[in-house]
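**Student:** Here is a sequence together with a model predicted from it:
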Amino acid sequence: MEIPRARILRRAAAAVAPNGLLLVVDHASVAPWSWQAGQDVRFPTAEEALADLRLDDGWRIERCHALRRTATGPEGQRATVTDNVIAVRRTA
């Protein structure tokens, strides 16, 4: 079952009050020990996730980056994974 991610995030954006901040942090890669490892999984880039929000001119982008970090697996294994961090502020 596919989750309507973009629709859910647009709904969250619609609920943000003026001067409010919407923060989206999501995975942009999969760890080798994940149940999804080896599957053909495609994660959106930070820019694609931001575009999915379909924000108008009443928003200011405060951050839109893919950040790398070291994750530790259940058996102590380590891998570099990527997370998207998007912060947008409603200005109007």
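**Tutor:** Arrived safely, thanks for sending. Residues are numbered from 1 along each chain as shown.
**Student:** from here on, contacts and neighbour counts on C-alpha atoms
**Tutor:** Fine.
**Student:** give the contact list for the residue nearest the centre of the chain.
**Tutor:** The residue lying closest to the centre of the chain (Cα atoms, centre = their mean) is D26, at 3.3 Å. By Cα atoms under 8 Å, 6 or more residues apart in numbering, D26 lies in contact with 83-85.
**Student:** what about 10 Å?
**Tutor:** By Cα atoms under 10 Å, 6 or more residues apart in numbering, D26 lies in contact with 43-46, 49, 66, 82-86.
**Student:** among those, which ones are buried?
**Tutor:** 45-46, 49, 66, 82-86 (16 or more other Cα atoms under 10 Å).
**Student:** next, the one to line up against it:
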Amino acid sequence: MSTEQTEPTDPTEFWEQRYGGSGRVWSGNPNPLLVREVADLTPGTALDLGCGEGADAVWLATQGWTVTGVDISQIALDRAAAHAADAGVADRTTWERHELGTTFPSGSYDLVSAQFLQSPVALDQDGVLRRAAEAVAPGGTLLVVMHGGWPSWAEPHEHSVPHATFPTLDEVMTVLSLPEDEWKTVTLEGVEGPSTAPDGRTGTHVNNVWRLERSGSRSSGS
């Protein structure tokens, strides 16, 4: 009888197991492309989709944003709340558990950020991206960053992930189908950067960036 353990395919079970299996999964630092793209924006309200352990949301809060962080894993959200408290921005952050694609946070936001919203288990990525755009308030920004493919150090056998998808720049624009008279494209590019494997192998990785601005004026309360 085989004793090999398989990872769960249910999204909630998968991510709770992923976060519960270690003390920390991510570095605790904000994604550099988020920092690059948001640095020139006036802080307001922000929605961080797939926030994980909260590094991006906490960084945004330290820059003056009022942030709602969303994730499927309660373990990750608890760590995010602790990170915010340690950083002194608990009063600027709110945490909500959603299985995106099934439920979605209410309201509209001056910034909606989806950083690497890619999953090895089932995720309605297209549907989530469309709802993300709908959640952008007039005068607000949609920022999406995704891996553009496997890192250069990855071996062929490491690519057998059933639900892994790497949409192109044009494919995401087609999925969003945003009216040209209501949206302006600010950034649309692939950015190559260094990448290191868990075992120390090094190489490069291309990340795609979509930054889109909705027409209109931001509310005075932002």
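**Tutor:** Done, it's in. As the structure is a prediction and not an experimental result, all values here were calculated from the model.
**Student:** Just the ones in helices from the contacts of D26 of structure 1, please.
**Tutor:** Counting by DSSP state H, the part of the contacts of D26 of structure 1 found in helices is 46, 49.
**Student:** mind listing the strands for structure 1?
**Tutor:** Along structure 1, the stretches classed as strands by DSSP state E are 21-27, 59-72, 78-90.
**Student:** can you name the residues of structure 2 that the helix ranked longest in structure 1 overlays?
**Tutor:** Using DSSP H to define each element, structure 1 has its longest helix at helix 5-14. Using TM-score structural alignment, helix 5-14 of structure 1 corresponds to residues 125-134 of structure 2.
**Student:** Could you list the buried residues of the matching stretch?
**Tutor:** Here stretch 125-134 of structure 2 shows 125-126, 128-129, 132-134 as buried, counting by 16+ other Cα under 10 Å.
**Student:** rewinding a little: just give me the mean distance for the longest helix of structure 1 relative to structure 2.
**Tutor:** If you overlay the two and look at helix 5-14 of structure 1, the average distance to its match in structure 2 is 0.6 Å (mean Cα distance after the TM-score superposition for structure 1).
**Student:** re earlier: of the strands of structure 1, which approaches G38 of structure 1 most closely?
**Tutor:** Nearest to G38 of structure 1 among those is strand 78-90 (14.8 Å), distances taken as Cα to Cα.
**Student:** circling back to that earlier point, could the strands of structure 1 go into TSV alongside distance to M1 of structure 1?
**Tutor:** Shown next, in TSV, are the strands of structure 1 (distance: least, Cα to Cα, whole Å):
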stretch	distance to M1 of structure 1
strand 21-27	18
strand 59-72	26
strand 78-90	23
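**Student:** Quick check: the alignment partner in structure 1 of P198 of structure 2 vs G38 of structure 1, distance?
**Tutor:** The alignment partner of P198 of structure 2 in structure 1, by TM-score structural alignment, is P74. According to Cα to Cα, to the nearest Å, P74 of structure 1 stands 18 Å off from G38 of structure 1.
**Student:** okay, the two: which has more neighbours?
**Tutor:** Neighbour comparison, P74 of structure 1 and G38: the larger count goes to G38, with 11 against 8 (by other Cα atoms under 10 Å).
**Student:** okay but that one is in contact with S29, surely?
**Tutor:** No: in terms of Cα atoms under 10 Å, G38 of structure 1 does not count as a neighbour of S29; the distance is 11.8 Å.
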